[in-house]
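Enquirer: This is a predicted model, with the sequence first.
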Amino acid sequence: MTLPTRQQAIEALTAPGQPYELEAVEIGGCSVRVFRNAPRSLRELFEQTASELPFIVHGEERIGFAQALVRAARIAQVLVRDFGVRKGDRVAISMRNHPEWILAFTAATSIGAIAVAMNAMWQAEEMEYALDDCGARVLFADQERLDRLEGFARPPRAAVIAVRAGRLPAGAHRLEDLLAAQGEVPMPPADVGPADPAIIFYTSGSTGHPKGALSSHRAVLSALLSWELDWQSIALTSGVTPAAPEEQPATLLGIPLFHATGSHAVYLSSYRAQRRLVCMNKWDPELAAELIERERISSFVAPAAMTGDLVRVARSTGRDLSSLASVGGGGAPRAPEQVRQIDAVFDGVAPNTGWGMTETNAIGTGISGADYLARPASSGRCSAVMELRVVGDDGQALPSGERGELLVRGAGMFDGYWNRPDANAESFAADGWFRTGDVAYLDDEGYLFIVDRVKDLIIRGGENIGCGHVEAALLMHPGVHEAAVYAVPDERLGEEVGATVHGDPSLDPDELRAFLAKHLARFEIPSHLVLSGAPLPRTASGKILKRRLRDDALASLETTTSKEPTQT
């Protein structure tokens, strides 16, 4: 029997009358392929999948799909009745991976509000900026985030709903107290359609504050069905029809829900797959192995640093991890050696990864199994509802094999940056093409290879860190005169934050890091710090020679394993 090619499989699966049928829809003046049979909204997705099967596992707590929707309806009633939330209002969520994150998200998007996923690692300054930027009407926060409200320049305008909290800031409301005032209630009525805005996820740019990426219900759902289509096409091209599972599939949520990978690829994808979602509040590889064994986890998706941790734990522990069938990647590329390690260490596991962005709702390309093992440096081939183009400096498309900037467009694209027409004008080219800032090439078979970045970004374990943002924080210190921030290779995380600083002779590195902790998230604080006694080198036009500083820093790191500051 001759097996179909990937293109033939996708054409068969998306033909008229098929579950993944595609149709052309005009979005923003461009013709875009969308799934004809997709749910109209996230609300419809939640309602269609409200079974009695177990859904959320958080420690000893277990909540079923139907039960989660009932609880979310009670929260939605609180939002509407007590806080006047209406369609289009922003509801911010800032907490660890507690069940309430999911319930608040479900409630907000079901009534047509926009769920704003705030980075839980932000400190007070960044939290305050994002809340003001999005104009949130309500903020859901756990104790750690509530404590950071004390560092705000002024009390937040948003009403604060405390989750799993002991001590409350002035004016905050306990979620349990709000819910105690009502019994079981239906979800408030709302007409939510595909083009309505659903989410704002903040993403770090190369300069300045994070930008809020606004996406519609259609864009989010396009991502979920795109992944389903990819797996269906793999079954056709391999000639292997997956056997019906003997037990309910389960996935491990080891990455934060405020990342598109965690929210989309892990959490939201679990509805139609009817997967149990086993939540971790923070990453711990030993605990992850314990949960995989105890909960019979079948899939795990995480950045390379975390899947690498799991490989090491699997080699050193006697845990039974045989239930794993899929180990996926995202957020940052894997080293080719790790791809081979996953295949070798986990028997029968299909390693897979993909390329996507917050702005594409985490979809773009995908690669799995034998294809991935044969091309471990590739990010895969394009989603059926997305398009890729590699262009030169003149904006013209380049032939296969030539490197240029990667552009993307399609059904998964966000609507634009919230309140940032300047960033939208800079990021979008003609005809809906989005400039990714990645340097890449496509080979003759359509496989994507990311080779560099145009934008001044560091990707640390899947976290995007804008160099300009860290430089601005360094320059706020009165003893710092000049600062250059750059990526330093790291075996586990892919990249770490490095910085070369020129300042007062009395500048103390420990005091500088303590200062930065008030303005930056922990992952943004430079782990490699070089103190320069002389002004930083510049070009004739006055730009700091960052590449030279980075090369000098790397040369010094080769002679020492210490992360103590280097004096130059």
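Expert: In hand now; what should we look at?
Enquirer: drop to CA atoms for contacts and neighbour counts, all remaining ones
Expert: Fine.
Enquirer: and the gap between Pro336 and Gly354?
Expert: 14 Å (C-alpha to C-alpha, to the nearest Å).
Enquirer: can you check Pro245 too?
Expert: Pro245 is 25 Å from Gly354, by C-alpha to C-alpha.
Enquirer: ok, and for stretch 157-177, which residues are buried?
Expert: 158-163, 165, 168-169, 172-175 (16 or more other C-alpha atoms under 10 Å).
Enquirer: Below is an additional structure, to be compared with the one above:
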Amino acid sequence: MTPEEAVRHVVTTDPVFAVDNVDIRGVTVKAFRNIPPTVPALMAAGWARHGEGQLEYIAYEGESYSYEDFTRSVHRLAHAMRDTLGMGQGDRVAIAMRNYPELLMLVLAVSSIGGVVVFVNAWWTTQELEYALNDSGAKAVFADGPRIARLKPLEESLALTLIGVRDGEYQTEHSFSHLRDSAASDQPLEVRIDTDDDFAVMYSSGTTGHPKGVVQTHRGAVNAVFSWLMQSVIAPLIDPPAPDAPDPPRPSALVVTPLFHVTATHPLFLLSLPAGAKITLMHKWDAQEAVRLIRDNQITRFLGVPTQSAELMEAAKEMGETLPSIDYLGSGGAKRPAAQVAQLADAFPNAGVATGWGMTETNALGIGMIGDDYRARPESAGKLHPPVQELRILDDHGKNVPNGTLGEITVKGPHIMRCYLNQPEATAETLQDGWLRTGDLGVLDDEGFITILDRKKNIIIRGGENIACLDVEGALHRHPDVLEAVAFSVPDARLGEVVGAALQLRSGAALTSQQMTGFLDGHLAQFKIPAHLWVQHEVLTRGATDKIDRRAIRAACLDKQEAQI
């Protein structure tokens, strides 16, 4: 079958993927009719695929949790949150930690009581954590030791209840282990949660300096999950396996990006529940350790930023491994260099090398492609994932542009965020008649492939981590010798982009990159601190409207850098 025929066949013959028109906040969209209505309902939907609960579900640093162990822990935590901590529907509960199994349990436990998960960037400083907690209104935070240390200065002023996890357990009054072990029941709570209730708040860097809280609903998350699940159903219809081919192995995913980002939470963790997939967590990214984990655990699915797949390839070559178990080698968070596509396909011949584009605002669902399509079009982002999304490419006046013409990628569907938290103007600017103006500029060809060419937003993507230029500039302006600052992306062979900045200093002042790094420590997360600095005493270049000309300044600085090399 062609991809289009396969989609029509599955939607019309498989009740799981049947689609209806539904009304969401006054907007008519296509949505799956028969899927689980909420995120916690995904647990029961995956029970049979996880061997009636008996299969190993999470592996981490020598620890192992069966699916039954996992779901019982989720239910116990939900009871304890309600009975011991007094949490209930609508309460926002923050999670701040590295990728521990407890994080996965907490996401489902909070949503099981009808609460709203507030995903906190584990790399944030105390000042950045303060902003997010004030903005979200979260009064309870589950955190590991390093995050507890950063949160302690805020405990009294924000009236926080801190619950320690792992190395944070002995630093707080409440602990994760005690809550879980003292719960009255390990059976599911009976809570009425509407499919359009809020599921989570995830923070995404924007052009406003402070990150924006993206409010995701249960319907949005589960529609994204089943859109991905449907890809595994249509794939054998498009490319049928040989009659004597063995059954495919159980899907098994290695999580190598932070779980406070959609790249890890949605297409890996949440998808793993109904897909029957095993999850392996890494304590910290290490390419050689990733090779060993993939080899020894027969991992089938790898999804990381392009830097990680490149480093995985180099490590596998050094170790003499081809990692034949991998059937999906995807990238998200940033564009993979075109030349790397064929290199990865040659290095891992059994893997379908894939790319994807999505946003926090779309629950990570968006555009993608795999295999021969990607190898033939390594500059492209792929096609829109069917069947519930709609796509338009618009000009500055909101009109459709012809195929082959540059315009703003604009999408619609049940997976779109509800709003930006506490930012009605930004919400109205981004959501127009149910359509999400993504801020990304691209071209749609006659076959449906989309190539993303530019960003309207001033965002630096460092190894998949979004950094707002205004956020960096605000911190740079704190220095008493800085009169003006502009931040921009600098190409980097390993991370894709890193932060660069040009400064106008006060007359007679001198400032080195090392001095500025020391000054910013504690004010700005390490990954946001400029790796390259250009200083001058003259006024920074301006355009015709007397605004700082970011593009011209960036070009001049990069020219100077190239000349020095």
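Expert: Right, received. Where do you want to start? These numbers were taken from a predicted model, which means no experiment stands behind them.
Enquirer: quick one on the thing from earlier: quick one, which of Pro336 and Gly354 of the first structure is more surrounded?
Expert: The residue with more neighbours, out of Pro336 of the first structure and Gly354, is Gly354; 25 against 15, by other C-alpha atoms under 10 Å.
Enquirer: what's the matching residue for that one over in the second structure?
Expert: In the second structure, the residue matched to Gly354 of the first structure (TM-score structural alignment) is Gly356.
Enquirer: for His519 of the first structure, same thing?
Expert: By TM-score structural alignment, His519 of the first structure lines up with His523.
Enquirer: helix or strand for Gly220 of the second structure, which one?
Expert: Taking DSSP states H and E as the criterion, Gly220 of the second structure maps to helix 218-238.
Enquirer: same for that helix, what does it pack against?
Expert: Secondary-structure packing of helix 218-238 of the second structure (3 or more C-alpha pairs under 8 Å, 6 or more residues apart in numbering; DSSP states H and E): helix 3-13, helix 271-275.
Enquirer: Now do it: everything it contacts.
Expert: Outside helix 218-238 of the second structure, the residues within contact range by C-alpha atoms under 8 Å, 6 or more residues apart in numbering are 1-3, 6-7, 10, 17, 31-32, 35-39, 42, 194-199, 266-267, 270-271, 275, 362-365, 385-388, 414-417.
Enquirer: At which residues are the strands of the stretch 251-400 of the first structure located?
Expert: 276-279, 299-301, 326-328, 350-355, 365-368, 381-382, 386-391 (DSSP state E, counting those that start in this stretch).
Enquirer: quick one: the last one to the second structure mean distance?
Expert: The reference is to strand 386-391 of the first structure. Aligned to the second structure and superposed, strand 386-391 of the first structure gives a mean residue distance of 1.0 Å (mean C-alpha distance after the TM-score superposition for the first structure).
Enquirer: Repeat that for the shortest one.
Expert: Mean deviation of strand 381-382 of the first structure from its aligned counterpart in the second structure after superposition (mean C-alpha distance after the TM-score superposition for the first structure): 1.1 Å.
Enquirer: Check the fifth one too.
Expert: In the superposition against the second structure, strand 365-368 of the first structure averages 1.1 Å from its aligned positions (mean C-alpha distance after the TM-score superposition for the first structure).
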